[in-house]
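# coordinates for the following, if possible.
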Amino acid sequence: MIVYVNKHKNHITAISAILIALGYIASFLGNGEVKTIALITATIIASLPIAIKAYQALRMKAFSIELLVIIAVIGALFIGEYVESAVVTFLFLMGAFLEARTLAKTRSSLKELIEMAPQEATVIQEGKQVTVPIEDVVEGDRVIIRSGGKIPVDGEVVTGNATLNEAAITGESRPASKSAGEKVFSGTILDNGYIEMVAEKVGDDTTFARMIELVEEAQESKSKTEKFLDRFATVYTPAIVILSILVFAITRNLHLAITFLVVACPGALVIGAPVSTVAGIGNGAKNGVLIKGGEIIDQFSKVNTLVFDKTGTLTKGKPEVTDFRTFGNYEQRELLRLVAQGELISEHPLGQIIVKEAKTKGIALNQDHVEGEVIKGNGIRAKVENHSLVIGNRKLMQTAGITISTTASSYAVEREELGSTAIFAAIDGDLAGIISITDQIREAAPQAIAALRENGIDQIIMLTGDNKRTAKLVATQLGIDEYHAEFLPENKVEFITELKRQGRVVAMAGDGINDAPAIATADIGLAMGEGGTDVSMETADVVLMADKLLQLSHAYALAKATSRNMKQNTYFAVAIVFVLLFGVLMGSVQLASGMFIHEASVLLVIVNAMRLVSFKSKQKG
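The predicted structure is shown next:
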């Protein structure tokens, strides 16, 4: 019975409307008996789904809005107000229908994401191309994608060239070129070309699947405002019942008490904050920003201090070897081979750039011949082919007792003043060379920082493990308030902890890997990571899927707008309840008109929240 009623709620609403219309027609024709039967039948039919929800809430020891409506309807039937009872139940169901339709639109971004999930994949099995369901693809499978096809799993291109639409992952509509050796992600679309790839992450482990899961979880999570309103509703509903009884006891007017009961339903108050949260998170997902829930939006909107990592955040994160000078007896190619071999144990972006440079020059590397340790924030120590290597910054050289000649020191300073990072490489206790790596500032960084300041960030700080000269150059070019160089991961954590102790609300933006401790320490962790690395998705509160700083300024503006929208809805809902209650007590608001205004207020807060779906932040030029 319950399942049937809930399944056919829309049909019940339509039947109720028809019966009410029939009642009015009978009244116009002077047939009072048919009018009464039609209106009572409409009331009973429309009351079924409302009564079921009220009963289910009572079983959970909760006093719901539906309970108020059912009490009011029983009272209206008792005093013979059949028009009011029928109209009230119909309006309540109609309001629920419109509310559901409108909420569905706010979730459209998530629905679009889910619909974009690939269902099949073409894999090579025993030398033949076979189309299989997506769930049958396993790690290591060789997958083929042609023009117009969807990338079914995460992996690496092994052959072919193509342009991909990665908007589903990054929010970036501009096509991205992909060729052998580059990563591709499930859910993206191959616009032109042909590629073969090796599956690395499949099923629920793909970036696309995890992104959908995170958005779903975020939309279900509640903000502090929503949690407060949930607690408020459990007290408010019984309080209104008691007040209605007092109204009747004082006035002896049952109709007035019932009207008081109906118009006091806090529908707009209960729905206002959740719909704002859902719409805000949906907007973020559509624009490549994952915000992990309503509480994150609340906190993010209060941030006044933004701390940036430098490499890969304010800079492009795609540095290149721009100069390589030797100071010992090693030839440049041989030195590069040994250094790159040692850097195979490191996950630091700069180390990986050296490895990439060696591979570009056709140098074969073998990780099996490497032993060593990573010294976080400084570099590595490694044993390669019976040679002891120390590779890293100036501080590591000093700790290891490596002498840096005046010539080498001057060269390093010269490169640093030009904005490069100098990587020192020592072999068997002697400085053998310096590798200069340069990373360009992101083109959108000045624009994004200006937009962040415009939206309320009053302190912007940069922390980096890089040298002071390079840090100063970047900070000066971007107009950053404060910078600190040669910071280890633990130094960043200590610095953020101190900012919080001073009463600042701090957001930390990093690459989600070596900055994970600082991201976790901040009030809000922001991860820059194209494709969403495992660490960035797990550690951060906000993930920027396209590695674009303008997404960060959009995310902050969106959080402020969403928080503001929630407050608008809450204040409006409270005002409507007070106005209606005052109107009832003054005799100017009747049962049906009160219910109509009540349902209209619910729709108004939803429409207000829906503005967030199309929200666009103002980017400063």
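# contacts, neighbours, all on C-alpha from now
Will do.
# pretty sure Glu538 is in a helix, no?
Yes - assessed with DSSP: H, G, I helix; E, B strand; the rest coil, Glu538 lies in a helix.
# and it, how close does it get to Val493?
Using CA to CA, to the nearest Å, Glu538 is found at 18 Å from Val493.
# of those two, which one has the most company?
Val493 (19 against 16; other CA atoms under 10 Å).
# how far away is the more buried one from Pro238?
48 Å.
# in stretch 595-602, what counts as buried?
Met595, Phe596, Ile597, His598, Glu599, Ser601, Val602 (16 or more other CA atoms under 10 Å).
# hmm, I typed the wrong one, I wanted stretch 507-517.
By 16+ other CA under 10 Å, the buried positions in stretch 507-517 come out as Ala507, Met508, Ala509, Gly510, Asp511, Gly512, Ile513, Asn514, Asp515, Ala516, Pro517.
# one more sequence to fold, the one below, so I can look at both together:
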Amino acid sequence: MKFVIKHEIRGRLHVHLIQKRMTFEEADTLQYYLSTNKYITSVKVYQRTCDVAVTYVGGRAEIIKAFQRFAYSKVDVPDVFIQNSGRELNQEYWDKLVNKVVLRCGSKLFLPYPVRAVAATIKSVRYIWEGIKCLAHGKIEVPVLDGTAIGVSIFRGDFDTAGSVMFLLGIGEILEEWTHKKSVGDLARSMSLNIGKVWLVSDGQEVLVPAENIQAGDKVVVHMGNVIPFDGIVSSGEAMVNQASLTGESLPVRKAEQASVYAGTVVEEGGLTIQVKQVNGSSKFEKIVTMIEESEKLKSSLESKAEHLADRLVPYTLGGTALTYLFTRNVTKALSVLMVDFSCALKLAMPISVLSAIREASVYDITVKGGKYLEAMAEADTIVFDKTGTLTKAQPTVVDVVSFNGKTPDELLRIAACLEEHFPHSMAKAVVDAARKKNLVHEEMHSKVQYIVAHGISTTINDKKAVIGSYHFVFEDEKCIIPAGMEQRFEELPSEYSHLYLAIEGVLEAVICIEDPLREEAAAVVNSLKCAGISKVVMMTGDSERTASAIAKRVGVDEYYSEVLPEDKASFIEKEKKAGRKVVMIGDGINDSPALSAADVGIAISDGAELAREIADVTVGADNLYEIVTLKAISNGLMKRIHKNYRTIVGFNSGLIVLGVAGVLAPTTSAMLHNTSTLLISLKSMENVLS
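This next block holds a predicted model:
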């Protein structure tokens, strides 16, 4: 590619590409190509001017070579990246905004007053008609106020005031629609499926393959706790499927042979083999956008109150206008009241504040599924942490495999990995990763596996029953025994590690020792949350009392509970809520799902079980628990902004009304100041809370 360097400082290049024009697709292709370069930390592609600004670390020569090697035809960009980039949307609304301002200024400068008067009269018809329709439905709401203000101005021949009011209302409509669509798009993109590999049925075997290799007509297996990756028809199996993300249904739906299933839904119980019907990556995105736009989850209670308050204030504004005229007999003073209302700013600024906060959270790799969860997070006083994969690192590691049957540790690890690879849990990942590092490949040696939540896995290997899981599951539920003469070896197992027990035909075969190190930031995060307003931090885990006690002491939680079952976590949260506390639950596993559902705010770790992510109200990245502190800060900041907006809107507009009634401000000036303040408050609400 040919280019010239327009400007350069250390660590930053501003490059101009030698081409006549750049399409949206080309801009997205270049954005994707540069953002995948390990030396480049940020990229901004200016499609209209064919310019690119990059910041980088490392050698400048590497960046120059990257530009020289680039060709649009050589870059393989995922379809979903281009389809859902949002670049075209932003350009469309920016053009609308610029065109509206240019037309307004141009008409004021070059059109004679009579022409402007006719244009204002024609434009006013829409607003007046909206007000009449609102009255026809028995409602006195904002369209009535807008229509009345514009209609009275037109009737009095004050066409400049009418034009100014309509111009500012139009600007507000564009900004509101733009912010809403952009925020919804950002949110939907972060909620879209990110499934790397799926289980393909090939020659009677389940083979793990990249999702992009799947074609329509292929059969894929979806195990319990996993997201269904494609639209399709069930060819075998039976399962309960959670479809809440698409349909809003709170209860899972039974799916059996010949039933239709949809991408993005989650298998809660059982397992399915699905014949793929559609592999279009954008279908899930489009469904999520529709879901968000139609869902009341997007509304916080303060946002809804603002809308209701705005509508309730309209009759009072109209009444104030009538009383002012009745007592003063002065149309100008009466119009000064009519030109000012609280509802425009309330209805515009509040949703923009909420959507902007959701968008800001996504910058920090935090997905929030609705404004009401930000409000609940701000009000929260209790946080419950799961331990494994949450307070501890998301990637526990196998440190030893202790044999109890004479087989080699590698052979036993191979068997365990064969069972565990089907289910999403941090302990299971540790076993699978350990086998992979040792190149312990295997053919599927077992029959259909059954996952027992918070306990373990049960299956058959060579017609022999095999189980792997917790002590409670293997020894108490399944009544397995320790081989004769191996009791002392069992007693000497290292106590500092978590243990997975593998038994075949009721006899212990191996114990897998797993190190689950505490996250470095865990204690600091707990302390930061307390400083941010959380009064009670709780840890709940299925681990032993010994392990739980040690972790709780190091982290600094207020309470901890060991050897708990999924229903115990949910029951604790319900009890806290009944005591009047606002509860946040943070977890990553299938066993955390009941508690995530029960909490006021359920937060899932991004690389945890897909069921947990689907059920949760918020998803945070797995890299750093400080994102929870960031979420709390954004939520607290949003509530402060909303309350500040209330005070500003009520105070400023009340002042305008008083000055108008006193005759200090003319109706035109009142309208201009009112609409300008609404616009400024809305623009301020679009800013990041943490800036």
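# what TM-score do the two superposed chains give?
Overlay of the two chains. TM-score (TM-score structural alignment, normalised by the length of the first structure): 0.73; 521 aligned residues with a CA RMSD of 3.9 Å.
# list the residues that contact Ser42 of the second structure.
Ser42 of the second structure makes contact with Ser35, Val54, Thr55, Tyr56, according to CA atoms under 8 Å, 6 or more residues apart in numbering.
# can you confirm the third one is in a strand?
The reference is to Thr55 of the second structure. Yes - Thr55 of the second structure forms part of a strand when assessed by three-state DSSP.
# map it onto the first structure.
Mapped onto the first structure by TM-score structural alignment, Thr55 of the second structure lines up with nothing.
# give me the neighbour count for Thr55 of the second structure.
Count around Thr55 of the second structure with other CA under 10 Å applied: 17.
# do the same with the second one
The tally of other residues near Val54 of the second structure (other CA under 10 Å) stands at 19.
# that one reaches Val43, doesn't it?
Yes - Val54 of the second structure is within contact range of Val43, at 4.6 Å (criterion: CA atoms under 8 Å).
# which strand or helix spans Val384 of the second structure?
In the assignment (DSSP states H and E), Val384 of the second structure maps to strand 382-386.
# after superposition, how close is that strand to the first structure?
Here the mean offset of strand 382-386 of the second structure against the first structure after fitting is 1.0 Å, by mean CA distance after the TM-score superposition for the first structure.
# ok, back up a step: redo the buried residues of stretch 595-602 of the first structure as TSV? Include secondary structure.
Below are those laid out as TSV (three-state DSSP):
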residue	secondary structure
Met595	helix
Phe596	helix
Ile597	helix
His598	helix
Glu599	helix
Ser601	helix
Val602	helix
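# could I get those as a markdown table with distance to Phe327 of the first structure?
Compiled in a markdown table, those are given as follows (distance: CA to CA, whole Å):
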| residue | distance to Phe327 of the first structure |
| --- | --- |
| Met595 | 85 |
| Phe596 | 84 |
| Ile597 | 82 |
| His598 | 81 |
| Glu599 | 79 |
| Ser601 | 76 |
| Val602 | 74 |
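# residues contacting the aligned partner of Met94 of the first structure in the second structure?
Using TM-score structural alignment as the criterion, Met94 of the first structure maps onto Leu168 of the second structure. Shown in contact with Leu168 of the second structure (CA under 8 Å, 6+ apart): Asn675, Thr676, Leu679.
# would you map the strands across the stretch 351-500 of the second structure?
For the stretch 351-500 of the second structure, the strands defined by DSSP state E, counting those that start in this stretch cover 366-368, 382-386, 397-403, 450-452, 456-461, 464-469, 498-504.
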